[in-house]
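Chemist: From the sequence below, what's the structure:
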Amino acid sequence: MVTSPSGTGTRRMPPWLHKRLPASGDIEATRRLLADLHLNTVCQSARCPNQGECFASRTATFMILGNTCTRNCRFCAVEYGQPEAIDEDEPRRVAEAARRLGLKHIVVTSVTRDDLPDGGAGHFAATITALRQALPGAYIEVLTPDFRGSRAALAAVARARPDIFNHNVETVPRFYPDVRPQADYRRSLDVLKQMKELDATIYTKSGLMVGVGESREEVLAVMADLRAVNCDILTIGQYLRPSPRHLEIKEYVPPETFTWYAQKGREMGFLYVAAGPYVRSSYHAAEFSVKIAGVK
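Modeler: Alright, predicted model coming up:
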């Protein structure tokens, strides 16, 4: 059961959103490892619906720079407020966790840190470096905030040479004032454009959620904008409301619409498109590195 779009009650999810709980597998072992190393994950902090599945398969998306965000986006469950000081040892512990989990494709994201001069870019670079040292054969993907559009911050990340640089546009531009009031659609596109200018060998990636009231035409327009800045990889997933205080769900988008978006994306020239109700930025992210980059 989920809160209804009107926020006045509950209604049943459609059949295609019924998700089978995974067998226990390594869920608790993954949680213990993360707790022992004092690491945050977006899986837990953002209440991702895929958390059980990913933890059971011994994978997680690390969230660096603390557990408190300086922005208050209406779709996100991550805590908003005054963040803590940077933990200088965190990159080492992220690398240790990735090593213990045996990850071949590692995804690192963060809260937004507008309080820091570089937005946390240096900490991203340090984490990438630590991962390269611990797991030289791994594929490294970072999902970063916009760093307020700072080219110097983006250059710091580019110099560390992640394999994939991800920055999500999240929604269509019409909804930015309500959904992402402290963000800017054109700035997010420019972040992706600048990364390609800084290092054309780094794959760029972005994602958006649907079901908040956008039209198909608006989604296609965003996809075209992303291709115009040479974005390589696209993810599209259903927005699911983390709590009654968050943004309302306007529509449960059917699977065939996601299939249509994926086909349109491939026709536009994206190297890889993942589109589906439970698709999230890092969900099954390793599929790209296996299919496109040939990582075993």
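
Chemist: going forward, measure contacts between C-alpha atoms and count neighbours the same way
Modeler: Fine.

Chemist: The stretch 51-200 of the chain: strands as residue ranges?
Modeler: Remark: strands assigned in the stretch 51-200 of the chain by DSSP state E, counting those that start in this stretch are 61-64, 68-69, 79-80, 105-110, 139-143, 164-166.

Chemist: Any chance of TSV for those, columns distance to residue 204 and mean neighbour count?
Modeler: Shown next, in TSV, are the strands of the stretch 51-200 of the chain (distance: least, C-alpha to C-alpha, whole Å; neighbours: other C-alpha atoms under 10 Å):
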stretch	distance to residue 204	mean neighbour count
strand 61-64	18	24
strand 68-69	23	20
strand 79-80	27	16
strand 105-110	13	24
strand 139-143	10	24
strand 164-166	5	26
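
Chemist: one more to put side by side:
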Amino acid sequence: MKVKMAVKPDWLRVKAPQWERVGNVKDTLRDLGLNTVCEEASCPNIGECFNQGTATFLIMGPACTRACPYCDIDFEKKPKSLDPTEPDRLAEAVRRMGLKHVVVTSVNRDDLPDGGASQFGRCIDRIKAVMPQTTIEVLIPDLCGNWDALAEILSAQPHVLNHNTETVPRLYKRTRPQGEYSRTLELLQRTRAIAPWVYTKSGMMVGLGEEPSEVVSVMQDLRAVDCDIITIGQYLQPSQKHLNVQEFVRPEQFEQWRLAGEAMGFLQVVASPLTRSSYHAEQVQALMQLYPRPIPHNEVR
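Modeler: Modelled structure (predicted):
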């Protein structure tokens, strides 16, 4: 007997996009043979983002080496060898779309010794060469705790390094079985130590059975490792085979978390039902102007 997926409340309904603009973005992606997390992970904001001419690029995919039960990215296909042309095609997409801020993420590539760090570095380098004024955000996996690989990504000097906490520690075993909460915090802490000029960021899903106080505890843990930016959004079940939504969190609760995060000292808190880790990510540029962190000359790659 199939279990019906929960019906979304009104505050989770999105407006239909202007498909002409969406089609232009899709044409660019198809022409250059690129993947986006917007499509692969069934993001509810795909219409809005594509309509605005933005996308979160998914490199080294679309097949993932992990099987997180909340995620819609394919884990049944065998990962392919890294494509040496991918950085060039990615940079060309950024140029064609005229992006002022770009988010580059990846599937988990636990099959690679460096977890794909070298490919992240090449992508950052090419975007900088083609679009030097574009700010670059990378949303990276935990690299299985390979801190040399983390240092390699940071040596390419992204402007923002994002690594998602995803959920509260109590729910890790069920939600993120191959991840470790302590490793996530350590990655962010090491990023701050290695590259203090980089803005650090993390995101959470809610509605999986966590208590509001547990979310606040995670926020406090992130501030303890000097994380700059946090995003909090509603988990939505991609299909019947994925984890069920335990609760549709009301907008008022997200507002409480936003205020709590600002009181804790986060430079930016983005919390709403439709928030995703790269949703409205370009807003970080305003933060960079308010809290500039120039890269030291002796750290230039």
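
Chemist: circling back: what's the closest of the strands of the stretch 51-200 of structure 1 to residue 94 of structure 1?
Modeler: strand 61-64 (7.1 Å; C-alpha to C-alpha).

Chemist: Can you name every helix or strand that the closest one contacts?
Modeler: On a contact count with 3 or more C-alpha pairs under 8 Å, 6 or more residues apart in numbering; DSSP states H and E, strand 61-64 of structure 1 meets strand 40-41, helix 42-45, strand 105-110.

Chemist: Minimum distance to residue 9 of structure 1: which of these has it?
Modeler: Distance to residue 9 of structure 1, taken as C-alpha to C-alpha, is lowest for helix 42-45 among these, at 24.9 Å.

Chemist: Could you point out the residues of structure 2 onto which the closest one aligns?
Modeler: The alignment of helix 42-45 of structure 1 onto structure 2 (TM-score structural alignment) spans residues 37-40.

Chemist: Between strand 135-139 and the biggest strand by length in structure 2, find me the angle.
Modeler: When structure 2 is parsed with DSSP state E, its longest strand is strand 199-206. Strand 199-206 of structure 2 runs at 50 degrees relative to strand 135-139, counting by axes from the mean of the first three to the mean of the last three C-alpha atoms, to 10 degrees.

Chemist: With structure 1 overlaid, how far apart is strand 199-206 of structure 2 on average?
Modeler: Compared with structure 1 after the fit, strand 199-206 of structure 2 shows a mean deviation of 0.3 Å (mean C-alpha distance after the TM-score superposition for structure 1).

Chemist: Can you give the contact residues for that strand?
Modeler: 159-167, 188, 191-192, 222, 226-235, 249, 276-277 (C-alpha atoms under 8 Å, 6 or more residues apart in numbering).

Chemist: residue range for stretch 171-182 of structure 1 in structure 2?
Modeler: Here stretch 171-182 of structure 1 aligns to structure 2 at residues 167-178, judged by TM-score structural alignment.

Chemist: Would you reformat the strands of the stretch 51-200 of structure 1 as JSON lines and include distance to residue 215 of structure 1?
Modeler: Listed next are the strands of the stretch 51-200 of structure 1 as JSON lines, based on distance: least, C-alpha to C-alpha, whole Å:
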{"stretch": "strand 61-64", "distance to residue 215 of structure 1": "30"}
{"stretch": "strand 68-69", "distance to residue 215 of structure 1": "29"}
{"stretch": "strand 79-80", "distance to residue 215 of structure 1": "29"}
{"stretch": "strand 105-110", "distance to residue 215 of structure 1": "29"}
{"stretch": "strand 139-143", "distance to residue 215 of structure 1": "26"}
{"stretch": "strand 164-166", "distance to residue 215 of structure 1": "24"}
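
Chemist: of all these, which lies closest to residue 220 of structure 1?
Modeler: Nearest to residue 220 of structure 1, of the strands of the stretch 51-200 of structure 1 and by C-alpha to C-alpha, is strand 164-166 at 19.2 Å.

Chemist: and the closest one, what other elements does it pack with?
Modeler: Using 3+ C-alpha pairs under 8 Å, 6+ apart, the elements in contact with strand 164-166 of structure 1 are strand 139-143, strand 203-210.

Chemist: So which of those is nearest residue 257 of structure 1?
Modeler: The closest of these to residue 257 of structure 1 is strand 203-210. By C-alpha to C-alpha, the value is 10.4 Å.

Chemist: corresponding residues in structure 2 for the closest one?
Modeler: Going by TM-score structural alignment: strand 203-210 of structure 1 matches residues 199-206.

Chemist: And for stretch 264-275 of structure 1?
Modeler: Residue span in structure 2 matched to stretch 264-275 of structure 1, by TM-score structural alignment: 260-271.

Chemist: And for stretch 107-117 of structure 1?
Modeler: With TM-score structural alignment as the criterion, stretch 107-117 of structure 1 aligns to 103-113.

Chemist: which residues are in contact with the matching stretch?
Modeler: Here stretch 103-113 of structure 2 makes contact (C-alpha under 8 Å, 6+ apart) with 37, 55-66, 73, 79, 115-116, 136-141, 143-144, 278, 281.

Chemist: please redo it, this time with the cut-off set to 6 Å
Modeler: Here stretch 103-113 of structure 2 makes contact (C-alpha atoms under 6 Å, 6 or more residues apart in numbering) with 56-59, 61, 64-65, 115, 137-141.

Chemist: In stretch 155-170 of structure 2, which residues are buried?
Modeler: Residues 156-169 are the ones in stretch 155-170 of structure 2 that count as buried (16 or more other C-alpha atoms under 10 Å).

Chemist: Then stretch 25-33 of structure 2?
Modeler: Using 16+ other C-alpha under 10 Å as the test for burial, stretch 25-33 of structure 2 gives 25-26, 28-29.
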